[in-house]
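# Fold the stuff below for me.
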Amino acid sequence: MKGALTFGCCLLNLSAFAQPGIAEMQQAKSDLTNDFFSVFDFSLVMATLLGLNGAIKIYHNWQMGKDRIDADVAAWFFAAFFMIIAGAFLRALFGI
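Predicted coordinates for the structure are as follows:
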């Protein structure tokens, strides 16, 4: 039992030397920064297209005389608000 425990501790000690260095961490941050901004720009374009689609849907329902469009307007507004907050949250989370 003691031999297995000693062997396990030796393996843990060896795995500590296999951690990535500072150069690899800088490269990962650089890759994340480049990918994040392209994905972030794509999400803004998609949010714009979906927002326009929602606005046209609400306008159509309003013109057709639908009585209760308040829920649709609120859902449309909070979806847009969520997209803005999500972008700021992701920037703060990744430190970009």
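# going forward, measure contacts and count neighbours with C-alpha atoms only.
Fine.
# For the longest helix seen in the chain, which helices and strands make contact with it?
Identified as the longest helix of the chain according to DSSP state H is helix 22-63. Here helix 22-63 touches helix 70-94, going by 3 or more C-alpha pairs under 8 Å, 6 or more residues apart in numbering; DSSP states H and E.
# Repeat the analysis, applying 6 Å as the threshold.
Taking 3 or more C-alpha pairs under 6 Å, 6 or more residues apart in numbering; DSSP states H and E as contact, there are no helices or strands that helix 22-63 lies on.
# I'd like the structure of this one too, to check against the first:
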Amino acid sequence: MKKRIQTLTAALLLCTAAMAQDGNAGITEATNQVKSYFDTGTNLMYAIGAVVGLVGAIKVYKKWNDGEHDTGKVASSWFGSCIFLVVVATVLKSFFGV
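All right, here's what the predicted structure looks like:
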């Protein structure tokens, strides 16, 4: 039994040593991959902001035509969410220097 444990431990150590990689190369590769997705992600956030803005404009217009009293509150919340998406996308892009 002791010999089996020693053999298993040796095999495990050999496999671990064979699969070891350079940590800096892995981190650099991951950084490059994330940076390559940033432009696509930023454009996606801008597109989502545009769709949210259109939906919000339609809802506000409907409330305004129906004569509801909370139109200003609804307009500011929809407009604020669009501005938030655009600002977050721009800040992330400038913060990470992409």
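# Now the TM-score, please.
Aligned and superposed, the two chains score 0.68 in TM-score terms (TM-score structural alignment, normalised by the length of structure 1); 79 aligned residues with a C-alpha RMSD of 2.1 Å.
# re the thing from before, now the angle between helix 70-94 and the longest helix of structure 1, please.
Here helix 22-63 of structure 1 points in a direction 170 degrees away from that of helix 70-94 (axes from the mean of the first three to the mean of the last three C-alpha atoms, to 10 degrees).
# how far does helix 22-63 of structure 1 sit from the chain's center?
Remark: helix 22-63 of structure 1 is offset 9 Å from the chain centroid, using C-alpha atoms, centre = their mean, to the nearest Å.
# same thing with stretch 13-24 of structure 1?
Centroid displacement of stretch 13-24 of structure 1 relative to its chain, using C-alpha atoms, centre = their mean, is 28 Å.
# Mind listing what's buried along that stretch?
Within stretch 13-24 of structure 1, no residue counts as buried by 16 or more other C-alpha atoms under 10 Å.
# outside of that stretch, which residues touch it?
By C-alpha atoms under 6 Å, 6 or more residues apart in numbering, no surrounding residue is in contact with stretch 13-24 of structure 1.
# ends of it, how far apart?
21 Å (C-alpha to C-alpha, to the nearest Å).
# check the fit of stretch 34-42 of structure 2 onto structure 1 and give the mean distance.
By mean C-alpha distance after the TM-score superposition for structure 1, the fitted stretch 34-42 of structure 2 averages 1.6 Å away from its aligned residues in structure 1.
# Find me the equivalent region of that stretch in structure 1.
The counterpart of stretch 34-42 of structure 2 in structure 1, counting by TM-score structural alignment, spans residues 32-40.
# and that stretch, which residues are buried?
Within stretch 32-40 of structure 1, the residues that qualify as buried are 33, 36, counting by 16+ other C-alpha under 10 Å.
# Check stretch 48-55 of structure 1 too.
51, 54-55.
# For those residues, give me TSV that also has distance to residue 88 of structure 1.
TSV is the format used below for the buried residues of stretch 48-55 of structure 1 (distance: C-alpha to C-alpha, whole Å):
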residue	distance to residue 88 of structure 1
51	18
54	23
55	24
